[in-house]
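Asker: Let's see this in three dimensions:
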Amino acid sequence: MKKYSRWFLALLVLVCASCKPTPPVNGHVVPEAKLTKGQLIQSDPNRMANLEIRNNLDALYLLMDKLYKRNPSEWKKGGAANREEAETRVRHAVDHHTPLPGLDARDTKAMELALDPHFKGDRVGTLIYGIGDMLITAHGGKRELYLIDGLDAQRVYNAARNVEIAMWLLARRRDDAGHSLLLSNALSEQEQNLSFERLFGGIIGRTDLVAEFTAEKYRRSVIDYGQSFFGGQFLQFLPVSEVAGAASSL
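Answerer: Purely as a prediction, here's the structure:
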């Protein structure tokens, strides 16, 4: 028994050593959300989708701020007193999944309007609102999903494609004078700025991953059940009482 105990302790040390987290480099630590009561009624797919929505909206609001700074005349078209007020209006409408004041369009319709060369309103606010509203609509109109909620994988996948289309149109569509509808990426001898493309790419990648994960969810449930069922046939039942434990040691 002592021999087996020594082997067990050695194995335990190795396992613990292998579980040691990788130390952060230059202060870059994996972000981890705080535990909340809501997480107790969220499945793993729910939690994954919730993190995706949260991170996508954070990236979208960063895009809005950057677009407003590169196109300062846009926020004035919406009647806001300053850029901060314009951003607050958009964030509130997206976060609460409500219409944007003064705009008679939602999700993809708002995206189409913002990228229409003849549109005279605030393109930045309309585009960001349209994308945000579209993403939440694709997730069943919710920012937080729980056990009773489900996702339509095709809708989430379509949302990723819509963001791709918006990114492509933003980079290539011009007004009647041949100017870009909005200044975003810049790639020239004088300036190199592809941060807009990286942010859009992050949104597309996260949304695609959740779409594929959702599509495989039910298949994985069957596979996991099969693995647990057949795997159990090759394992010895462990003792759960003192009598059984004593018998197994004989």
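Asker: make it CA atoms for all contacts and neighbour counts henceforth
Answerer: OK.
Asker: Check which helices and strands the longest helix along the chain is in contact with.
Answerer: Secondary structure of the chain per DSSP state H: the longest helix is helix 195-232. Judged by 3 or more CA pairs under 8 Å, 6 or more residues apart in numbering; DSSP states H and E, helix 195-232 is in contact with helix 44-70, helix 153-172.
Asker: Moving C-terminal from that helix, which element do we reach first?
Answerer: Next helix or strand after helix 195-232 toward the C-terminus (DSSP states H and E): helix 242-248.
Asker: Please give the structure of this sequence too, so both can be compared:
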Amino acid sequence: MTSRDFTAVQQPLPRPICKPFAAWRRLVLGVLLIGAASGCASRQDHQSIISNSSSIKATELLQSHADRMATIGMRNNLNSLYRLMDKLYLRNPREWRKTGLADMQAAKRAVHRAIELDQPLPELGGRKDIAALGYALSAEYQGDRVGAFIYSIASMLITAHGGRTEFYLSDSLDPQFIHNAARNIEIATWMLANRRDAQGKPWLLSNEISADGRNLSYAVEFGKIVARLDLLTDVLDERYRRMGVNYAQGLLFLNFLPVQ
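Answerer: Modelled structure (predicted):
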């Protein structure tokens, strides 16, 4: 299985929206953006990601329910990846030692920075998202496989979300690419469990079912990411569908707006 087996998650042009809704949205955005002098960041900072909750920010006025859900989903998905990185480094300590850094914490911080600041990992030769995923668990790659694997998945998720980790009314998310990202996570989970070296040993130790015990916590964490992505796909599909349906209902039933 190579990177060609993953599904593309590049962001296309925004999908067309009914003109009345587009005009209304531009008007509302114009008013809100004037009031939001500080502007909006497109990426969450590290503390926002690793926290289970965040304080209310003024910029949330520029978020719909779906935007807020996408932002929280991205935060939780990156947190899941960070937990998986912790677990993989603990089971595969030889990997962080390949980085030449002082300890495992330093290796983890390097991956955090690369993900959150959109910096490439030098060992991946400039590869990102699905290209990096196929390379990270291949015989050709000789670097830190844990860091490369987690970085590649995070990069793929962020690419599927248009290169952002925070979302606002002006952003356009494509449900198809969120769906593709969920399927890519399933493929990556299979690769983690089945990719082996020439001696038949797994590139990375993860899930285990043996006489010594059962450890399926890796599969559980990946399953949470897939579930969040699939739920967001449904929410986005419904949002665009309801916008058109609500507008059509207004025309069909000639509903006046309340004045009391």
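Asker: Would you pull the TM-score for this pair?
Answerer: Here the superposed chains carry a TM-score of 0.77, computed using TM-score structural alignment, normalised by the length of the first structure; 208 aligned residues with a CA RMSD of 2.2 Å.
Asker: ok so, going back, which of the helices and strands packed on helix 195-232 of the first structure sits closest to residue 14 of the first structure?
Answerer: Residue 14 of the first structure lies closest to helix 44-70 among these, at 28.6 Å (CA to CA).
Asker: Can you tell me which residue sits nearest the middle of the first structure?
Answerer: Of all residues in the first structure, the one closest to the mean position by CA atoms, centre = their mean is residue 52, 1.9 Å from it.
Asker: I'd assumed residue 205 was in contact with it.
Answerer: No. Using CA atoms under 8 Å, residue 52 of the first structure is not in contact with residue 205, being 9.7 Å away.
Asker: gap between the longest helix of the first structure and the chain center?
Answerer: How far helix 195-232 of the first structure lies from its chain's middle: 12 Å, per CA atoms, centre = their mean, to the nearest Å.
Asker: average gap between it and the second structure?
Answerer: When the second structure is overlaid, helix 195-232 of the first structure sits 2.5 Å from its aligned residues on average, using mean CA distance after the TM-score superposition for the first structure.
Asker: tilt between that helix and helix 153-172?
Answerer: Angle between the axes of helix 195-232 of the first structure and helix 153-172 is 160 degrees (criterion: axes from the mean of the first three to the mean of the last three CA atoms, to 10 degrees).
Asker: and helix 195-232 of the first structure, which residues are buried?
Answerer: 196-197, 199-204, 206-211, 213-215 (16 or more other CA atoms under 10 Å).
Asker: Also stretch 188-198 of the second structure?
Answerer: In stretch 188-198 of the second structure, counting by 16+ other CA under 10 Å, buried: 188, 189, 191, 192, 193, 195, 196.
Asker: chain center to stretch 167-176 of the second structure: distance?
Answerer: Taking CA atoms, centre = their mean, the mean C-alpha location of stretch 167-176 of the second structure is offset from the chain mean by 13 Å.
Asker: Stretch 92-99 of the first structure now?
Answerer: Centroid displacement of stretch 92-99 of the first structure relative to its chain, using CA atoms, centre = their mean, is 17 Å.
Asker: sorry, back to before: now the helices and strands packed on helix 195-232 of the first structure in CSV, with distance to residue 246 of the first structure?
Answerer: Below are those laid out as CSV (distance: least, CA to CA, whole Å):
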stretch, distance to residue 246 of the first structure
helix 44-70, 39
helix 153-172, 52
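Asker: Just tell me the aligned range of stretch 185-204 of the second structure in the first structure.
Answerer: The alignment of stretch 185-204 of the second structure onto the first structure (TM-score structural alignment) spans residues 163-182.
Asker: Residues touching that stretch, excluding its own?
Answerer: Identification of contacts with stretch 163-182 of the first structure by CA atoms under 8 Å, 6 or more residues apart in numbering yields 67, 71, 111, 115, 117-118, 123-124, 131, 184-185, 197, 200, 203-204.
Asker: Which PyMOL command selects the buried ones in these?
Answerer: Filtering the contacts of stretch 163-182 of the first structure down to the buried ones (16+ other CA under 10 Å) takes a single PyMOL command:
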select buried, resi 67+71+111+115+117+123+124+131+184+185+197+200+203+204
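Asker: Of the contacts of stretch 163-182 of the first structure, which is the nearest to residue 16 of the first structure?
Answerer: Relative to residue 16 of the first structure, the closest of these is residue 203; by CA to CA it sits at 35.8 Å.
Asker: which residue in the second structure lines up with that closest one?
Answerer: Residue correspondence to the second structure (TM-score structural alignment): residue 203 of the first structure is matched to residue 225.
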